[in-house]
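Enquirer: the amino acid sequence is not available; the structure is as follows:
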């Protein structure tokens, strides 16, 4: 039996990854944020959301002790967060400023692995906050990684369909070049290991664009070296499988798919036990708790579902109506129900105070700044007319205005007007060879990486030629004029 305990609906865009520690749940999204909850009652922590990344966040993972959380993004950074304070412990800049798709801690938390769109993999030394080593791992984009339970090996998977096993010196131990036709999407080790005194064996799950979930045996022998052998092929889902994870005891295996389902398997017998259909769009991520029967799934429907395996009393369900929030996650006051352009001077003053800019209240009141004036402010206006001398304060005001407009008015933006990379309304849309339109600056930066692939499909681009999408630009401008 599987029970749905709760549905979290705080993200403003696709949920890309979920991670569980003994006491916390972390989720990350295309909306550039990481949200952190306590697993006692699934309330969001006071320092959440974490908003340091400037582009969508692809992956997040906890250290084994739960003290640290790592996240990685298209912005080419991998950030380690202190989960006691919510502050940045260290920000690793990826070599070559390449978009980072995956990250994973070693079991002892000494190392942090990052993988990028150019096919390189990088090992960071966490205690010294330094780069340990980096190397080219594949010709495709790295989209999957996992450390073995012993911590002496790790596996990478790419859009070319290969699974490769490496040691910490980044020497390749073995490889399965055609593990998944059309590409690997995720891989995960079972926590359980077997040993006969001479050979150490691990079970690895992987899933891919071929709509299959596979279980492999990876054997490490002192003299014979490393070998990889296919044990089971599971076909319980009808579309590409995007995520997979073993339970803490290795007895269960879950996977999420483009067909919007979550499949639950008996990992030993390779038998499908349950098919869960509560998500409305692609299921992009799944994760088990380090101990116990709790697991979570995330989706492109912007929700995170929390499940309990086996008998158990479900917790009260959250309301399906999510309150409007600021980028800091706080509820906006009553005036937030109005369009910003309709705010009074008192509404603007209340907003300034809430955002920690009380020092500007008297200045804004003296100059009769209402909502319409607020959204039209520029650096020049702030400096010359309102005499805000602090460069930092001027920058903060403008950033908060942009955040305000995105949160309060973002739901009215047609999806086709939003760049898939930046998740912001496009100013100069161009069409790439994959048939999708992007903000010119964002896709040009993306294409500078080695062997660029489509940000939407992960497939290689036949050409890097970009075509101005004038029709879309005109439509966006008309939409802006009507606001």
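Expert: Thanks, I have the structure now. Being a predicted model, the structure only gives us computed values, none of them experimental. Numbers count the residues shown, from 1 in each chain.
Enquirer: make it CA atoms for all contacts and neighbour counts henceforth
Expert: Noted.
Enquirer: following the longest strand along the chain in sequence, what is the next regular element?
Expert: For the chain, the longest strand by residue count, based on DSSP state E, is strand 184-195. As assigned by DSSP states H and E, the chain's next helix or strand after strand 184-195 is strand 199-208.
Enquirer: packing partners for that next one?
Expert: strand 184-195, strand 213-221, strand 241-246 (3 or more CA pairs under 8 Å, 6 or more residues apart in numbering; DSSP states H and E).
Enquirer: another one to put next to it:
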């Protein structure tokens, strides 16, 4: 069963793309703006809308931990936005100054790919925002791109109708010609684990031929695609497809429900990675938020964070409930109600000062304030990772801790309790360098 829980009506032109992070929903439009919403209640963020691109914004995507949002536009740029301030972090000008139709960030957030109307691809080093390599496919427009879960290869689709697999050196590993007659419109990777060891990558693609296709790679190293299914339930061009976070459900694939509240073509869809929600965008200028119920979300039950998961998570990513649990464990239970009333989450916990505790939270006891601040300092020191890695759920963990968790907890995410798409772990070099700088300054 599905239910429409809200309709966002802020854009003044066609909605072109929707993207979820763990905490936010981003949408972009032909009205030259992006809008960012809190994924818990879909209230618009204070810094939204994001304005800075000169023409229609075609696509947007979040970095792994949701700290950054990338968007691309007809103005031939890909813009990187801070999701803390809403300010522009970088403007990446596409080689040849052709309109950029698609952008995609690797799951480890090390690389960004942008594809343009002249058939060119640009591979950027995301931490430094520097251009690494370019390639071109003649006589076509790049309109689709997706990284594999291992971040080592990516697939592109074009108006020519082909799907092409590339490595990070921009070597073409495989070309599936005429994958969709009249052109590809979208492609997206998912992953599943077979026999406890072998990782099988799956790709969904859709096109102007009104078809949605499911492909499989038994190994990306083998560079061979095999067509598993051709889904024919659509009676018009299929403009977008998306996997659920566990890879079990595919929007616009197996017909479970028909979501028909839009007045014009549906151009975008996205699953939330942490809740049984779908966002759909349309040429009617609206975004609908749907809730999947009765176990049909593929999330395998209620989506709760475990205490063990909290202990492996960056403190800045703690929820208000995580903070309350930590206070109780540290013998500060008398502060729980105050912290809950003031919506103190992990980020705000780390920024607390004596002045804030006294004047804003009205904690009168000097001894209690001092004890809390000592505990927070211990928390900052203890939470620093020695070897941070990014797991398939998009969160960073200490390698030893997440490996132990995976080996004993049936490969579920400590954050969400959902199955991990793959057990591959990617070193988080950016976080490791930041930790090193913090240690030096303290």
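Expert: Structure's in. What do you need? Since we're looking at a predicted model, the values are computed, not measured.
Enquirer: about what we covered before: most tightly packed of the helices and strands packed on strand 199-208 of the first structure?
Expert: strand 241-246 (a mean of 29; mean count of other CA atoms under 10 Å).
Enquirer: what does it correspond to over in the second structure?
Expert: Using TM-score structural alignment, strand 241-246 of the first structure lines up with residues 238-243 of the second structure.
Enquirer: test my guess that residue 40 of the first structure contacts residue 21.
Expert: No. The criterion here is CA atoms under 8 Å, and residue 40 of the first structure misses it with residue 21 at 11.7 Å.
Enquirer: so which of the two has more stuff around it?
Expert: residue 21 (22 against 10; other CA atoms under 10 Å).
Enquirer: the closest residue to the more buried one other than its chain neighbours in helix, strand or coil?
Expert: In space, and not counting its chain neighbours, residue 21 of the first structure is closest to residue 66: 5.4 Å by CA to CA, 6 or more residues apart in numbering. Of the three states, residue 66 of the first structure takes coil according to DSSP: H, G, I helix; E, B strand; the rest coil.
Enquirer: so stretch 284-292 of the first structure aligns onto which residues of the second structure?
Expert: Using TM-score structural alignment, stretch 284-292 of the first structure pairs with 267-275 in the second structure.
Enquirer: outside of the matching stretch, which residues touch it?
Expert: For stretch 267-275 of the second structure, contacts defined as CA atoms under 8 Å, 6 or more residues apart in numbering pick out 15-22, 239-245, 251, 277-283, 299, 303, 393, 416.
Enquirer: and those, which are buried?
Expert: 15-22, 239-245, 251, 277-283, 299, 393, 416 (16 or more other CA atoms under 10 Å).
Enquirer: now, the residues you listed that are in strands?
Expert: 15-20, 242-243, 251, 277-282.
Enquirer: dump the residue contacts of residue 199 of the second structure.
Expert: Listed by CA under 8 Å, 6+ apart, the contact set of residue 199 of the second structure reads 191-193, 218-219, 422.
Enquirer: could these go into a markdown table alongside distance to residue 95 of the second structure?
Expert: Output for the contacts of residue 199 of the second structure, formatted as a markdown table (distance: CA to CA, whole Å):
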| residue | distance to residue 95 of the second structure |
| --- | --- |
| 191 | 32 |
| 192 | 36 |
| 193 | 38 |
| 218 | 34 |
| 219 | 32 |
| 422 | 34 |
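Enquirer: between the residues you listed, which is nearest residue 347 of the second structure?
Expert: Distance to residue 347 of the second structure across the contacts of residue 199 of the second structure (CA to CA) is lowest for residue 422, with 28.4 Å.
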